[in-house]
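K.L.:
predicted structure and sequence below. I'll ask about it afterward.
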Amino acid sequence: MCDLDKNNKMPLYGQLMNFLLSEIECNKFKEYEKLPSERELCDKFCLSRDTVRQAIFQLEKMGYIYKKHGKGTFVAPKQLKPDLYKFYDFTEEMKKLGKDAASKILSFEIIPADKYIAKFLKIKENSNVHRITRLRIVDSIPLIFEKTYLPMEKFGYFHIDELNNSSLCNILKNRFSVKFSKGEETFYPITPDEEIARYLSLMRFQPVIKIERTTFEDEIPIMFTERIVRGDKFKYTVITSF
């Protein structure tokens, strides 16, 4: 089989990339499924080994596939694409994407707000806040290390058992009658420290994205969240209009 167009202006490796991408996107090759070997692709498309390797290298670089030493090349799990335009419940949002999601509470404590946290919540420095540290897990893979801060002045005492039985979003809505109005988010890349690398099972120098989100009720900030997100698992798209 030699159905790539050698007269096309697009390089042959690019044509092979597009073919494999279309097969992945239409689920002919499913997540974690092994791709044909380099030799099989060479024979099927009448291509040189260098051309096939270049296509495979680019797809791996883009995060669509990954290699296992001695076992072959496999389809990477698709990147998650949460909706940035609304306040979302993490578990429910992952369910919409067909994923099995869970949250592991690492700590639940009351601390004095430092200057940085106080700035986002517009409270006095050293005011008491709830700090909830959680690990967000999707399909048994840890993907997000998260710290959430809630001012004690607005949210009095609540117990860790509540978080074990309900989402934070539902607790705030149902017990504290919160009506979320908007959220402001800032994204930037960071180098993970040892703690984050350990919790997210990261390799050395693996990219992560830090997301700072302030959530408002009317124009009053009521929650500040710091998320460290695995850059290889999440994709965020912003659409602008003119």
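P.N.:
That came through fine.
K.L.:
from now on I want contacts and neighbour counts done on CA atoms only, so please keep to that.
P.N.:
OK.
K.L.:
helices along the protein, start to end?
P.N.:
12-25, 38-45, 49-61, 90-96, 115-121, 160-165, 168-174, 194-199 (DSSP state H).
K.L.:
could I get those helices as TSV with mean neighbour count and distance to Ile211?
P.N.:
Shown next, in TSV, are these (neighbours: other CA atoms under 10 Å; distance: least, CA to CA, whole Å):
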stretch	mean neighbour count	distance to Ile211
helix 12-25	17	28
helix 38-45	16	39
helix 49-61	17	23
helix 90-96	15	14
helix 115-121	17	13
helix 160-165	12	22
helix 168-174	14	18
helix 194-199	14	14
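K.L.:
got the contact list for Phe108?
P.N.:
Applying CA atoms under 8 Å, 6 or more residues apart in numbering to Phe108 gives the contacts 130-133, 160.
K.L.:
ok, Met152 touching Lys124?
P.N.:
No: judged on CA atoms under 8 Å, Met152 makes no contact with Lys124 at a distance of 11.7 Å.
K.L.:
let me know which of the helices of the chain is the nearest to Pro207.
P.N.:
Among the helices of the chain, the nearest to Pro207 by CA to CA is helix 194-199 (10.1 Å).
K.L.:
how about the strands in the protein?
P.N.:
For the chain, applying DSSP state E gives strands covering 65-68, 72-75, 101-112, 128-138, 141-151, 182-190, 208-217, 220-230.
K.L.:
on that earlier part again, got a markdown table for the helices of the chain, with distance to Phe187 too?
P.N.:
Formatted as a markdown table, the helices of the chain follow (distance: least, CA to CA, whole Å):
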| stretch | distance to Phe187 |
| --- | --- |
| helix 12-25 | 27 |
| helix 38-45 | 38 |
| helix 49-61 | 22 |
| helix 90-96 | 17 |
| helix 115-121 | 15 |
| helix 160-165 | 26 |
| helix 168-174 | 22 |
| helix 194-199 | 17 |
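K.L.:
want to compare, so here's the second one:
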Amino acid sequence: MRQALRQLVEQQILESIQGSGTYVKEERVNYDIFQLTSFDEKLSDRHVDTHSEVLIFEVIPADDFLQQQLQITAQDRVWHVKRVRYRKQKPMALEETWMPLALFPDLTWQVMENSKYHFIEEVKKMVIDRSEQEIIPLMPTEEMSRLLNISQTKPILEKVSRGYLVDGRVFEYSRNAFNTDDYKFTLIAQRKSSR
């Protein structure tokens, strides 16, 4: 029985999650880099349970780097939030976000257990315009490996992004680490006409 399960895991029909069990392997999430959607929106058509585990939720001073990224001053303070995003019980992504306290004085732990985009658009009535993103392959840190339940020798993709409201204000700077077994990134490249 164990050998049969091991073979199905090797064939990527099943997946083994340490400390949880062996399950039918889920289809990869299509991450369309040209469509700005929340984690919940990306998975909504699959009708699966998604949730977030908030690990850090604090207000911190804005250092030089955060001042530059969020276009704020040294006097400004920022929310620092770290959370693991789950599909069912499987960790899919590790997100670390910094958001200006002045824009979101009423942000709560409960909001960050769910969808921050829903909070921004539906509760705050702000209009999100765009996100400038950079995707970088890298080896996970010990913490990333532990939280995503992957080997430290398995490459991951990190998306670094800065989100803008329609009025030009930066509402977030974030870093998202993705388990490459769970995502596929798609884009359409169009050839520029020489005529």
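P.N.:
Nice, I can see it. The structure presented is a predicted model; accordingly, all values stated were derived computationally and were not measured.
K.L.:
TM value for the aligned chains?
P.N.:
Here the TM-score for the pair of chains, by TM-score structural alignment, normalised by the length of structure 2, is 0.79; 175 aligned residues with a CA RMSD of 2.3 Å.
K.L.:
hmm, back to that, TSV please, covering the strands of structure 1 and showing distance to Cys169 of structure 1.
P.N.:
What follows is those, written out as TSV (distance: least, CA to CA, whole Å):
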stretch	distance to Cys169 of structure 1
strand 65-68	35
strand 72-75	34
strand 101-112	13
strand 128-138	13
strand 141-151	12
strand 182-190	13
strand 208-217	11
strand 220-230	11
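K.L.:
quick one, which of these gets closest to Phe45 of structure 1.
P.N.:
Taking these one by one with CA to CA, strand 72-75 is closest: 17.6 Å.
K.L.:
which bit of structure 1 covers stretch 52-59 of structure 2?
P.N.:
Aligned using TM-score structural alignment, stretch 52-59 of structure 2 spans residues 103-110 in structure 1.
K.L.:
swap in stretch 137-154 of structure 2?
P.N.:
The aligned range for stretch 137-154 of structure 2 is 189-206, by TM-score structural alignment.
K.L.:
need the contact partners of that stretch.
P.N.:
135, 142-145, 207-210, 228, 230-231.
K.L.:
let's go with 7 Å and repeat that
P.N.:
142-145, 207-210 (CA atoms under 7 Å, 6 or more residues apart in numbering).
K.L.:
what is the nearest of those residues to Ala118 of structure 1?
P.N.:
So of these, ranked by how close each gets to Ala118 of structure 1 (CA to CA), first place is Lys210, at 18.7 Å.
K.L.:
burial count for the residue mapped onto Val123 of structure 2 from structure 1?
P.N.:
Matched across to structure 1, Val123 of structure 2 falls on Arg175, judged by TM-score structural alignment. Neighbour count for Arg175 of structure 1, taken as other CA atoms under 10 Å: 10.
K.L.:
now the common contact residues for Met152 and Lys124 of structure 1.
P.N.:
By CA under 7 Å, 6+ apart, no residue touches both Met152 of structure 1 and Lys124.
K.L.:
reformat the contacts of stretch 189-206 of structure 1 as a markdown table; add neighbour count.
P.N.:
Shown next, in a markdown table, are the contacts of stretch 189-206 of structure 1 (neighbours: other CA atoms under 10 Å):
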| residue | neighbour count |
| --- | --- |
| Pro142 | 20 |
| Leu143 | 24 |
| Ile144 | 26 |
| Phe145 | 24 |
| Pro207 | 15 |
| Val208 | 25 |
| Ile209 | 19 |
| Lys210 | 21 |
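K.L.:
can you tell me which of these is nearest Leu97 of structure 1?
P.N.:
Using CA to CA, the contacts of stretch 189-206 of structure 1 come closest to Leu97 of structure 1 at Leu143, 14.7 Å.
K.L.:
if I look at the closest one, how far off is Ser22 of structure 1?
P.N.:
From Leu143 of structure 1 over to Ser22 of structure 1 the distance is 26 Å, taken as CA to CA, to the nearest Å.
K.L.:
what of Ile211 of structure 1?
P.N.:
Applying CA to CA to Ile211 of structure 1 and Ser22 of structure 1 gives a distance of 31 Å.
K.L.:
now do Leu172 of structure 1
P.N.:
For Leu172 of structure 1 relative to Ser22 of structure 1 (CA to CA), the value is 43 Å.
K.L.:
can you tell me the closest non-neighbouring residue to Lys104 of structure 1?
P.N.:
Leu135 (5.1 Å; CA to CA, 6 or more residues apart in numbering).
K.L.:
the one you found pairs with which position in structure 2?
P.N.:
Per TM-score structural alignment, Leu135 of structure 1 is aligned with Val84.
K.L.:
tally of neighbours for that match?
P.N.:
By other CA under 10 Å, neighbour count at Val84 of structure 2 equals 22.
K.L.:
one step back: I'd like to know which of the helices of structure 1 lies nearest to Glu109 of structure 1.
P.N.:
Here helix 160-165 is closest among these (CA to CA), at 9.2 Å.
K.L.:
thinking again about what came up before, give me the buried positions along the match of stretch 52-59 of structure 2.
P.N.:
Across stretch 103-110 of structure 1, burial judged by 16 or more other CA atoms under 10 Å covers 103, 108.
K.L.:
please state the offset of it from the chain centre?
P.N.:
20 Å (CA atoms, centre = their mean, to the nearest Å).
K.L.:
average gap between that stretch and structure 2?
P.N.:
For stretch 103-110 of structure 1, the mean deviation from structure 2 after alignment is 1.0 Å (mean CA distance after the TM-score superposition for structure 1).
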